[in-house]
Structure formats: structure tokens, C-alpha cells
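Student: have a look at this fold, sequence not included:
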């Protein structure tokens, strides 16, 4: 017995490496290996780093389609447990649009002030405009799928959201008759979240591969050419996350913004390193509930926000990227074009739907404006660097909006908000309280509540 106790004591004294430190270590090693592969022309190392990063992204994408579908279905049906459900849903969508408009305005303002694409001297292999420039009508009609299989096989996330919304609303109308289907949906959602958590635990290795491959393939010179654009993205996201959100919390919700960051930081941090809003969703919901948002409402707002609330990827980024690419190709953007950017950014947020990267949103914006699609390839090299800050901003907004709505509806537990502490993320995918009083309590990280 004593030997067992001593062994247990020794094991407990082994320091646990925080998840953020694991990510940082992966980042540093990735930079080092990428530099070695580039400077030494080590082809096998370049291939290995590329495969590691590619497999990590594939694993993340594998769960996206079913996770988005079941999360939306369950989140909509959870509204039956909430008083004034229609009012809450409407207010949530309204605040999604308001904050997205603010974010896209900030992105356009920064782009016009800094002119990130002017004088770069870049000459893409194909700078011609696309043969067919998509319009907002093409965008809206593209929401409706032609069949129920293709959106899942081709990862048409916007169409998946549409189908899930239809199923969720129909289930609300059917009431108890739909309960068997809902039980399966809740179980499937929990299974997918558990599996996705295992993938997220591989984020340090994935970061090593993604960053290492970017440096080994493109080198530091390419990243240096985009320094202004990268800084613009980080500044724009920082203005929204540390300026707009605290201002709204202080003036609309009338709560302490510093307390918000104290409670929400684990989700923001995980979003930064994982680059996935959907992957962060379980932790996002947990911190939202700890900040005083009723569990029944949080189980709707957070999953829904994780697939449609993208201030970083769908507002700041496409606005800045459109200006950047237009300047590279010397294309003049009119006032109507800027209005169209704002429209696509607000309506098209669901197109990014928690995926790592915002390529879908950028392609949509460029094709709608008639800008060269070669610009998408120009930004792929530095996308991992940009996406960390974009996703952190996305998740921060996904926590802010439920707090704003709850405060306006007078259902926010202000005492819980004041008491909210940070949480730590366990190895088994649970979110545990970080304060001493709750250190031993583990809470299952499920988006369905």
C-alpha cells in the first residue's frame, strides 16, 4: 500500500505541460525544422512537415460536416426550453449582424489607411479576372442544396447549415414526435465532440507541420512581403476583440470587460492555437455558461455562433484581403463594391463555419467583386499565421453576443459573471475549474448541454 502511495505521489509531482506551452513548443520546433529544410534543401523533411500539417487539417475537416449539422439541429431544438425563444433567436442574429458590420468597417478602414497591396511588385502567374463573377443572387441561391448528400461529401457548409435549420425548426414544430431523432442527434453530437477533442490534442504536432511546411516551402522572403497585411489583420482583430467587445460589454450589458476576458480566456486561447471555432465549441460553451448565460440559451447561441459568427474570418479578413488583392492587380474598388463586401461578409459568415482558414469566404468575396481568384493562392502561404488571430476573434465574439443578449433580456446571472474564473482543459476533453475550490471538479465539455 505504501509503495503504491509513494508511486502515486511521485506521479502527481510530475509537472503537467500546459496546452498553450505545448503549442508554443510545436511552433518553435516547426520554425526550426522549416528553416533547416529550407536552408539545407532537405526534400524529405519538407514532405514530412507537409504531410503532418495536411493530416491534421484533414482530421479537423473530417468531423466538420456532421458536427455542424447535429450542433445546429440540437441548438435550435434547445430553444423549446427557453422562454421567449423566438425573441432570443432574433436578438442573437441581430447582434451577430451588428458586430459583423462593425468588424467589416474596421477592416475596410485599416485597408484604406495602410494600402497593404500597393507597390508590392508581385506578379502572379495568372492575374486575369475570373470568367464568371458571382453575384449576390448566385450566393443566395447556392444556399439551397440540390440533394442531401453532396453538401456532406463536398463540405458545402452553408448548405449543411440550411438543411440543419430546416430539420431543427421541423423538430420544434413536431414536439414530442421528434424526440427519438433528437436523442440520436444529441448522442451523435457528444460522440463527435469527444472524437474532435482527440484531434485537438494533436494541435501541437499539427502546428509543427503547418508552420514548418510554410517556411520550408515559401521561405521568409514571401512572409516578409506580406508583413503589412499580416500586421493589419492582427491590428484589426485586436481592435474588435479588445476595443469593440469591451465597449459593448460596458455600455450595453453594463458588466466589467476585464472579468469577461478572465472567464473567456481559455476558449480564446484554444481558438488561437487550434484555429477552429467548431473544435473550440465545447470550451466556448462552458466559459459562456460560467459567465452567467443560462445553460438553455447558451446551448443554442454558442453552437449556432460557432458556425455563423465569424468577425475575424468573415468580416475583417475578406475586407482587408479584397483591398489587398485589388491593389496588387491595380483594380479600382467603387463605393458599391465596398457595400457588397459588407453584405457578403454579414450574410456569408456561415460559409466559413468553424473551418480552419477562411479560403471559402475569400473566394466568395473575390468572385462576387470580380477580382482575380489568383489572389487566393497569394495568401495561402501565410494563412496559418493569420488564422490564429482571426479564430480567436471569432470565438471571443461567440461569447460576447450571448452575454449582450442575456443582459438585455434580463436573464444574465450577474453574480455568476462576477464570480467567473478561468477554466483549465483536461487531457480527457473536460473543462475543469481553475480556482482551488473547484480544482477537482471536471465538467463534460458538450455543446448540447
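Tutor: Alright, I've got the coordinates. This is a predicted model, so every value here is computed, not measured.
Student: from now on I want contacts and neighbour counts done on CA atoms only, so please keep to that.
Tutor: Will do.
Student: now the strands for this structure?
Tutor: In the chain, the strands defined using DSSP state E lie at 423-425, 430-433, 442-444.
Student: now the ones you listed as CSV including distance to residue 26?
Tutor: CSV is the format used below for the strands of the chain (distance: least, CA to CA, whole Å):
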stretch, distance to residue 26
strand 423-425, 18
strand 430-433, 22
strand 442-444, 27
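Student: redo those strands as TSV? Include distance to residue 293 and mean neighbour count.
Tutor: Converted to TSV, those look like this (distance: least, CA to CA, whole Å; neighbours: other CA atoms under 10 Å):
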stretch	distance to residue 293	mean neighbour count
strand 423-425	16	21
strand 430-433	17	22
strand 442-444	16	16
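Student: correct me, but residue 285 touches residue 298?
Tutor: Yes: if you go by CA atoms under 8 Å, residue 285 and residue 298 touch, sitting 6.4 Å apart.
Student: tell me where the stretch 151-300 of the chain has helices.
Tutor: Assignment of helices within the stretch 151-300 of the chain using DSSP state H, counting those that start in this stretch yields the ranges 157-174, 179-200, 203-225, 227-239, 245-248, 257-274, 277-290, 295-308.
Student: and residue 91, which of those is closest to it?
Tutor: helix 295-308 (10.5 Å; CA to CA).
Student: contact partners of that closest one?
Tutor: 68, 71-72, 74-76, 78-79, 81-82, 89, 92, 161, 277-278, 281, 284-285, 288-289, 349-354, 395, 398-399, 402, 447-449 (CA atoms under 8 Å, 6 or more residues apart in numbering).
Student: are any of those residues buried, and which?
Tutor: Buried members of those, counted by 16 or more other CA atoms under 10 Å: 68, 71-72, 74-76, 78-79, 89, 92, 161, 277-278, 281, 284-285, 288-289, 349-354, 395, 398-399, 402, 447-449.
Student: from these, which land in helices?
Tutor: 68, 71-72, 74-76, 89, 92, 161, 277-278, 281, 284-285, 288-289, 395, 398-399, 402 (DSSP state H).
Student: for the residue nearest to residue 390 when sequence neighbours are not counted, give me its contacts.
Tutor: Spatially, and ignoring its direct neighbours in sequence, residue 390 is nearest to residue 312 (4.2 Å; CA to CA, 6 or more residues apart in numbering). Neighbouring residues of residue 312 by CA under 8 Å, 6+ apart: 103, 237, 389-394.
Student: number of nearby residues for the nearest residue to residue 65 once chain neighbours are set aside?
Tutor: Of all residues not flanking residue 65 in the chain, residue 152 sits nearest, at 5.7 Å (CA to CA, 6+ apart). Look at residue 152: counted by other CA atoms under 10 Å, it has 16 neighbours.
Student: separation between residue 152 and residue 361?
Tutor: Here residue 152 is placed at a distance of 18 Å from residue 361 (CA to CA, to the nearest Å).
Student: and of the helices of the stretch 151-300 of the chain, who's closest to residue 96?
Tutor: The nearest among these, by CA to CA, is helix 295-308 at 8.1 Å.
Student: angle of the closest one against helix 157-174?
Tutor: Helix 295-308 runs at 150 degrees relative to helix 157-174, counting by axes from the mean of the first three to the mean of the last three CA atoms, to 10 degrees.
Student: included below, for side-by-side comparison, is a second structure:
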């Protein structure tokens, strides 16, 4: 029996969605910058931000988040079931895990090298540092108080939910994904008429969710314009200038990983042209940049993978759904670089051994980081505690975090898609090898 594609292509007219998203992005930035320059503090502009632009952007995000949980749940069950056998599932799972660990480690190393070379926090003006602490100290203290645990044992145990309904209600997506994978495995191992009907019901729910997502995604250009207008009209670029060296260091490290490491990886491990990869992924990358949420971007990421990159459905569903919560190249890079930057700001010297520890903590932290805006800040606070740096120091970066969050989220989603391309190529090679082995072992007539 054949199932409908996760994102069955619909005929479109007029300008392609990714171009409309880009236009909305540009309109939002230009309008916001003009409003900030021409009428700073104007109550009319403030009203437009607080009562129109910001609520419209948040409404769009809420619509996406409303659909993310049922999408992840159904896509993982169907993805595992469509893989067809436990051996193939294990192969895809191990490939995803190994590729994620290796490339995430490379991302963190790039961040650590850049921050050691540029040393943006060395000689940071103590008066400026104290002013940031005074302005945003209470917010930073709340984030520091909410810091998660990085205990490996607790992270492993946390993946297995005691109550899957409670886990879903509290947004513990890794636990929900584990339960969905277990259901998918059970479907593969129990091919009965009853389980086939259950699979059809899950497929039906998935198609309904994708229909709703298709309706919401049409609003993306308008939501992107509102989100970018609210950001730039409220903050302008002044705060970027005050932390210019730090912002440059983060963007340089993200740029190296996104435009050097990932293209090489896609070309030589995935067998795909980097130009085609970025062209076909741009809609997801722009959405990730605008929303600063890799989880919220998942519907668009899946659409790009299946419709544009033409990746196998079973690979796209599994790799991208897991990656939205566990494959965060940009987050890991940012956490490592920011930790060392703040240590430099407070005059704390970190040796090689401590920086290696930071690398390990960032790998663990990126897996457990929520795929939502500012999700990495509590993890940074925890790492700062390990290094004897005041965790309230994150107040220094709060002014620029929203912009940098957008940059690292774009890298997260690009990394997810690159991983899916490489895993798909590996599966293609494995399937070809198995077919050749089967042909050579079949009796000759």
C-alpha cells in the first residue's frame, strides 16, 4: 500500500515562497531600521511594535509550535515504520549519531579557535561590563537559576519518559521522540491487520497536520516581516556596535562552519553540489533565521528536504525530526565561544584541559538544548558555573543574543539538512551494495 507524501507538492502560481520570504525579510529590516533612526522612542512606533508586529510574529510561532509535537510524533513513527527493518533503522540511527558528534565537535573547535585567536573579551571595559550587569542583571539571574543539569546519566534517563503525556505537556521533545521511535519499531515487528490500521490512522493524522502546516507556512513572508521589523525597530544596531568584537567573532565562526565545513561535507560525503544544497535549502534557512527556532522551522525543513532536495522520505523524517532537538551545530559553537568570551571578560584564564572540558560540555549541552529562542543561555550559565565564572555574566550578551540566536539557528537547520543529505547518500550506497550482494549470491539459471 502506498502512502501520500509527507508534503505532497501542490501547484503554485506567482512568486515562489522562498522569494516572498526573502522580500518580507528585507522589508522588515528596512522598515525597522528606518523607524529606529527616524523616530526613536516614538509612541506610535512603540505601539506598532507592541500591538501589531510583535504579536503577529508570536502568533505565527505559536501556530507552528502547536503543530510541531503531532508532526514530530507521527513523522517519527512513520519514518521508522517505512525504514522496514531493524538493521536499516540501526544503520541510519548510528550514522546520524556519529555524523552529528563529529561535525558538532568540528563546530565547537572552530568556535574555540576563533575566540582564542581574536580574544574579544580580553581587556573588555569593566565599566561597560558593569553597566550590562546593572541593566540586565535580574534577567540574567533568572536564566542562571533555570540552568539545566549536564549530568550524562540524568540526560540518558531523561530520554525515557515515565509518563509520555506529561513529557509532551512539559515540552520534553526527546522523551516524546523516544516513545515514537519505540512505537515505530513495534510496528515493524508486529505486522498484523490491527497494527496496519493503526499505521493508517497515524498516516491520516500526519496528512492532516501537514495540511494545516501548509496553510500556516503561507503566512511566513508576513510573519518574517513582522518579526524583523519588531527586532530592528526596538533595538537598532547600537548594541551590536558596543559588543562588536564579540559579534564579529561569533559570526566569523558560524560563517566558517556554514560556508566552508558544511559545503565540503555535503560535496564529498553527500555527493551533492553545495550550490544546489543552499539553493534548495534557502527557504528553511531564512525561516530559521527569522524565527530563531529550529523546532518551529521543522515543517519547512521537512518540506525543503523532500520537495527540493529530493531526499528519501524515510531518511528525511527520521534524521530531521531527531535533528530538530539533538543536532545543533550552531548552538554548540555559540556555547563554546561565548563561554570563553565571558571567561575573558572576567579575567579567568582557561587552560587546554579546561577548554577540552568545555568542548565535551557543549556537545552534551547542544543535545539537551531546547530548539526555541534563547534555549542555549541556561546551558551557558551551567558551563560558567563549572569554570568558576559568575553565571550572571550572561547579562553582557543579552542585548545581542536575539540577533546571534537567529544566526546560530540558521546554522542548526543547515546542519540538519546537511546531515540528512549525507545519511541519505550512505543509505543509497548501502542499498546498492546489498542489491549487488543479493544478485551475486542468487543461483544462476
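Tutor: Thanks, I have the structure now. Since the model is a prediction, treat every value here as computed from it, not as a measurement.
Student: quick one: TM-score?
Tutor: Here the TM-score for the pair of chains, by TM-score structural alignment, normalised by the length of the second structure, is 0.75; 400 aligned residues with a CA RMSD of 3.6 Å.
Student: what sits against the residue nearest the centre of the second structure?
Tutor: Centroid-nearest residue in the second structure, with CA atoms, centre = their mean: residue 294, separated by 3.2 Å. For residue 294 of the second structure, the contacting residues are 288, 324-325, 371-372, 409-410, 412-413, by CA under 8 Å, 6+ apart.
Student: just the buried members of those residues?
Tutor: 288, 324-325, 371-372, 409-410, 412-413.
Student: if we can go back for a sec, tell me which of the contacts of residue 312 of the first structure is nearest to residue 372 of the first structure?
Tutor: Once CA to CA is applied, the member of these that ends up nearest residue 372 of the first structure is residue 390, at 23.1 Å.
Student: quick one: map the closest one onto the second structure.
Tutor: Counting by TM-score structural alignment, residue 390 of the first structure lines up with residue 408 in the second structure.
Student: what do we get in the second structure for residue 195 of the first structure?
Tutor: So residue 195 of the first structure corresponds to residue 212, using TM-score structural alignment.
Student: repeat for residue 404 of the first structure
Tutor: Checking TM-score structural alignment: residue 404 of the first structure goes with residue 422.
Student: skip the chain neighbours and tell me the closest residue to the match of residue 195 of the first structure.
Tutor: residue 67 (8.0 Å).
Student: show me what that neighbour aligns to in the first structure.
Tutor: Per TM-score structural alignment, residue 67 of the second structure is aligned with residue 63.
Student: quick revisit: now the match of residue 390 of the first structure: how far from residue 184 of the second structure?
Tutor: 31 Å.
Student: neighbour count for these two, which is higher?
Tutor: Ranked by neighbour count (other CA under 10 Å), residue 408 of the second structure and residue 184 place residue 408 first, with 28 against 24.
Student: translate residue 115 of the second structure into the numbering of the first structure.
Tutor: Match for residue 115 of the second structure (TM-score structural alignment): residue 111.
Student: what's the burial count for that match?
Tutor: Other residues close to residue 111 of the first structure by other CA under 10 Å number 24.
Student: for residue 57 of the first structure, same thing?
Tutor: Other residues close to residue 57 of the first structure by other CA under 10 Å number 21.
Student: which non-adjacent residue is nearest residue 218 of the first structure?
Tutor: Nearest to residue 218 of the first structure is residue 381, by CA to CA, 6+ apart, at 6.8 Å.
Student: number of residues surrounding the one you found?
Tutor: 21.
Student: how near is the residue nearest to residue 353 of the first structure when sequence neighbours are not counted to residue 238 of the first structure?
Tutor: Of all residues not flanking residue 353 of the first structure in the chain, residue 307 sits nearest, at 3.9 Å (CA to CA, 6+ apart). As defined by CA to CA, residue 307 of the first structure lies at a distance of 21 Å from residue 238 of the first structure.
Student: surely residue 415 of the second structure touches residue 329?
Tutor: Yes: Residue 415 of the second structure lies in contact with residue 329 (CA under 8 Å); the separation is 6.3 Å.
Student: neighbour count winner among the two?
Tutor: Using other CA under 10 Å as the criterion, residue 415 of the second structure and residue 329 rank with residue 329 on top: 32 against 25.
Student: that older thread, what's the counterpart of the residue nearest to residue 390 of the first structure in the second structure?
Tutor: Checking TM-score structural alignment: residue 312 of the first structure goes with residue 330.
Student: same deal with residue 100 of the first structure?
Tutor: That one, residue 100 of the first structure, aligns with residue 104 by TM-score structural alignment.
Student: the residue nearest to that match when sequence neighbours are not counted: what's it in contact with?
Tutor: Among residues not flanking residue 104 of the second structure along the chain, residue 329 sits closest, at 5.0 Å (CA to CA, 6+ apart). Each residue near residue 329 of the second structure by CA under 8 Å, 6+ apart is listed here: 103-104, 107-108, 366, 408, 411-412, 415.
Student: in the stretch 1-150 of the second structure, which spans are helices?
Tutor: 17-38, 43-48, 54-83, 86-118, 126-145.
Student: deepest-packed of those, please.
Tutor: The highest mean neighbour count among the helices of the stretch 1-150 of the second structure, using mean count of other CA atoms under 10 Å, belongs to helix 54-83: a mean of 21.
Student: so that one versus helix 173-189, what angle?
Tutor: Using the same axes, to 10 degrees: helix 54-83 of the second structure against helix 173-189 is 30 degrees.
Student: elements contacting helix 54-83 of the second structure?
Tutor: helix 173-189, helix 193-217, helix 220-235, helix 298-303, helix 313-326 (3 or more CA pairs under 8 Å, 6 or more residues apart in numbering; DSSP states H and E).
Student: make JSON lines out of those helices and add distance to residue 436 of the second structure.
Tutor: Output for those, formatted as JSON lines (distance: least, CA to CA, whole Å):
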{"stretch": "helix 173-189", "distance to residue 436 of the second structure": "25"}
{"stretch": "helix 193-217", "distance to residue 436 of the second structure": "31"}
{"stretch": "helix 220-235", "distance to residue 436 of the second structure": "45"}
{"stretch": "helix 298-303", "distance to residue 436 of the second structure": "31"}
{"stretch": "helix 313-326", "distance to residue 436 of the second structure": "22"}
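Student: out of the ones you listed, flag the one nearest residue 403 of the second structure.
Tutor: That would be helix 220-235 among those, by CA to CA, at 8.4 Å.
Student: what packs against that closest one?
Tutor: Using 3+ CA pairs under 8 Å, 6+ apart: helix 220-235 of the second structure touches helix 17-38, helix 54-83, helix 274-291.
Student: mind checking which of those helices is nearest residue 231 of the second structure?
Tutor: It is, among those and with distance given as CA to CA, helix 17-38, at 7.3 Å.
Student: now the closest one against helix 220-235, angle please.
Tutor: Going by the same axes, to 10 degrees, helix 17-38 of the second structure makes 20 degrees with helix 220-235.
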